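Enquirer: this one's sequence-less:
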């Protein structure tokens, strides 16, 4: 009996060194850094949720099979020819690793990123779009809305975004028939993300959904509503947790793995 050939290992995503060119305070809790670098590896990646993993530590560890500290962020407005892109960072004071780094970054600082990755782009043929999340999802949702403005200006949809308060809202490029709802955690009367999504009207036709953010709200709240109750086809749903309240990214990965194991049981 012959032994089947081993599956080919996936090629490692490229490493790119980026140099900070400017910093902008978008809201009290979000900082935008602009970078320059050789973005050749971005040329064929056009997903609106395109992301990179920032390497905090020695990038050579990745090549040796090690695990330096990685943090995942949406790559915005990548211009391959100009060699420029931006990344928006949620900042909670001294909490975390990437946020404090971004808050203190100065032009000339460098960081290595791995990627890009990505999997979602809004389909102009969908009857309507649902986009929902919290601060961590705003960059990817902004990219998706900009794509719709350019490629499907008559698209219909609903956007639900949860932020700390009114001063944390941001201007978004929005097609005329896409309605944006902001939820404020500082207002005790405001529903949470999952409850707000459940309360939305549900138009007829094919919906394409992009829902990302805090794990409990997204995976325990919105995900079963869309897949089990509304029976949205899995291929029309991009839904995943970007982070988990009270957990580092390393512990968050363990939590995601446990969720996946539960679903596979």
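Expert: Ah, there it is. Predicted, not measured: the structure shown is a model, and the values here were computed from it.

Enquirer: contacts, neighbours, all on C-alpha from now
Expert: Noted.

Enquirer: Could you measure from residue 81 over to residue 19?
Expert: 16 Å (C-alpha to C-alpha, to the nearest Å).

Enquirer: Below is an additional structure, to be compared with the one above:
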């Protein structure tokens, strides 16, 4: 499956929105999950193929160094009527194959993808909702807020590099949204945890919360541990480390499974 770039928008200094369309998305069927993701494939520089390539065929016919890099990205929006797929990319200069592609993308460019899949959607029966994360979790958090029932209460805590890196989120009377800004200090890694420590949960509502906690690995692990200590059941939390500080994408992919297993094994 593949999409053609039809529009591109610079949302913030570090986030680029790519809208894909075209007949290559005819087989795309959106899941109900608000953390729906697609697996993207990027041909390495100098590879002897491009366009709407077949990943399986490339792996069968090309040396390993020419295999496409695979990256998982959240679906920000799927427009069924227009058959358009929106994906928001975090871009940090020329670091990371996906961000580098998004920064240079132009209308007509081809992006090969598989999916979607996903596992989280806000529980309409929950007493209240908690969404915690950073730029990498923004697409899923924004989609989740849009899916909340009218009148639902949600607390949102997001970390980013400053006011210019904030994005517009749905507004409703029951939403409590606060942005936390990094300063470049070592204490930035504790911004989300400290925000949760200072958050007063509604009285008697620990078991009523449905939480979505995604972002940098160690930060998410610390927040998850804190929520467990406060009595939030494991089953009421969706926690996933999307990336890890000081690690490249490829290095993180190699150890992520073990990290998640260790995190999930923690009782508190």
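Expert: Structure's in. What do you need? All values reported here derive from a predicted model rather than from experimental measurement.

Enquirer: TM value for the aligned chains?
Expert: Here the superposed chains carry a TM-score of 0.85, computed using TM-score structural alignment, normalised by the length of structure 1; 245 aligned residues with a C-alpha RMSD of 2.2 Å.

Enquirer: re the thing from before, neighbour-wise, which of residue 81 and residue 19 of structure 1 wins?
Expert: The neighbour comparison of residue 81 of structure 1 against residue 19 (other C-alpha atoms under 10 Å) goes to residue 19, with 19 against 10.

Enquirer: Now check structure 2 for the residue matching that one.
Expert: Applying TM-score structural alignment, one finds that residue 19 of structure 1 aligns to residue 4 in structure 2.

Enquirer: buried ones in the helix or strand that contains its match?
Expert: Secondary structure from DSSP states H and E places residue 4 of structure 2 in strand 2-12. By 16 or more other C-alpha atoms under 10 Å, the buried positions in strand 2-12 of structure 2 come out as 2-6, 8, 11.

Enquirer: what's the answer for stretch 116-124 of structure 2, then?
Expert: Buried residues in stretch 116-124 of structure 2 (16+ other C-alpha under 10 Å): 116-118, 120-123.

Enquirer: Turn the residues you listed into CSV, including distance to residue 184 of structure 2 and secondary structure.
Expert: What follows is these, written out as CSV (distance: C-alpha to C-alpha, whole Å; DSSP: H, G, I helix; E, B strand; the rest coil):
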residue, distance to residue 184 of structure 2, secondary structure
116, 35, strand
117, 35, strand
118, 33, coil
120, 32, coil
121, 33, coil
122, 33, coil
123, 36, coil
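
Enquirer: With respect to residue 223 of structure 2, which of the residues you listed is nearest?
Expert: Taking C-alpha to C-alpha as the measure, residue 223 of structure 2 lies nearest residue 120 of those, at 18.0 Å.

Enquirer: Specify which member of the buried residues of strand 2-12 of structure 2 is nearest to residue 67 of structure 2.
Expert: Distances from residue 67 of structure 2 to the buried residues of strand 2-12 of structure 2, taken by C-alpha to C-alpha, are shortest for residue 2, at 16.9 Å.

Enquirer: Name the nearest residue to the closest one, ignoring sequence neighbours.
Expert: Of all residues not flanking residue 2 of structure 2 in the chain, residue 112 sits nearest, at 4.2 Å (C-alpha to C-alpha, 6 or more residues apart in numbering).

Enquirer: Look up which helix or strand that neighbour falls in, please.
Expert: Residue 112 of structure 2 is located in strand 110-117, with elements delineated by DSSP H and E.

Enquirer: Before I go, just wanted to say thanks for your time.
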